[in-house]
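In: Predicted model, plus sequence, below.
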Amino acid sequence: MDDTHREDAAGGIWFTIRQAAAFTGRQVDTIYSWERRGILTDPKRDEHGRRIYSQQQIADAEKTVRPRAQRILGRAA
């Protein structure tokens, strides 16, 4: 396993909040914002107690926020 993600036995990829930010090119505060706003929900916990999200959860969050960001910025986000 590398520092960018974790894989489970089924091949699912999991990210801590910091890793999710790096993966998406967003700030850590943005990922925390997604949690507060209910865009990212039901995290699992890693062996250190940190919240982790699946690659699918991160992708779904991106799909949720992208249209709004495009409207606000008036361009592709």
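Out: Sure thing, it's come through. Numbering: from 1, shown residues only.
In: For the rest of this, base every contact and every neighbour count on C-alpha atoms.
Out: Noted.
In: and the gap between the residue lying closest to Leu40 once chain neighbours are set aside and Arg75?
Out: Spatial nearest neighbour of Leu40, chain neighbours left out: Trp34 (5.6 Å); criterion: C-alpha to C-alpha, 6 or more residues apart in numbering. Distance, Trp34 to Arg75, by C-alpha to C-alpha, to the nearest Å: 21 Å.
In: here's the one I want to compare it with:
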Amino acid sequence: MELGRDVNGEVWLTIREAAAFTRRRLETIYSWERRGLLTEPRHDEHGRRIYRQQQIADVEKAVRPRAARILGRQAA
């Protein structure tokens, strides 16, 4: 996984890299965008949306309890 750093040392991830970082499917990251959990992306030199690694981590942490509840219901 290529991680892009800015001059402040912050790591920026494409959507594909964010999916690998969180071990989630691409569709999940796109869903976070549609639901407004990921906002204000930058764009890399190829025009791809990129998000700060910390922003991705914060969203993943926020949705984890809900995902656990949903998966818990399916397992029962």
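Out: That came in fine, so what should we check first? Quick caveat, the model's predicted, so the values are computed rather than measured.
In: Post the TM-score for the overlay when you can.
Out: Here the TM-score for the pair of chains, by TM-score structural alignment, normalised by the length of structure 2, is 0.88; 73 aligned residues with a C-alpha RMSD of 1.4 Å.
In: Tell me the helices and strands packed up against the lengthiest helix in structure 1.
Out: Taking DSSP state H as the criterion, structure 1 has its longest helix at helix 55-73. Applying 3 or more C-alpha pairs under 8 Å, 6 or more residues apart in numbering; DSSP states H and E, one finds that helix 55-73 of structure 1 contacts strand 13-16.
In: Report the mean distance between the strand it packs on and its aligned residues in structure 2.
Out: On superposition with structure 2, the mean distance recorded for strand 13-16 of structure 1 (mean C-alpha distance after the TM-score superposition for structure 1) is 0.3 Å.
In: Skip ahead from that strand and say which helix or strand is next.
Out: Using DSSP states H and E, the helix or strand that directly follows strand 13-16 of structure 1 along the chain is helix 17-24.
In: which residues in structure 2 does that next one align to?
Out: Under TM-score structural alignment, helix 17-24 of structure 1 corresponds to residues 15-22 of structure 2.
In: Would you mind measuring from whichever residue in structure 1 pairs up with Leu3 of structure 2 to Thr41 of structure 1?
Out: Correspondence of Leu3 of structure 2 to structure 1, assessed by TM-score structural alignment: His5. Here the criterion is C-alpha to C-alpha. By it, His5 of structure 1 lies 18 Å from Thr41 of structure 1.
In: Compare neighbour counts for the two and give me the winner.
Out: Using other C-alpha atoms under 10 Å, the more surrounded residue of His5 of structure 1 and Thr41 is His5, with 18 against 13.
In: What separation is there between that one and Asp46 of structure 1?
Out: His5 of structure 1 sits 11 Å away from Asp46 of structure 1, going by C-alpha to C-alpha.
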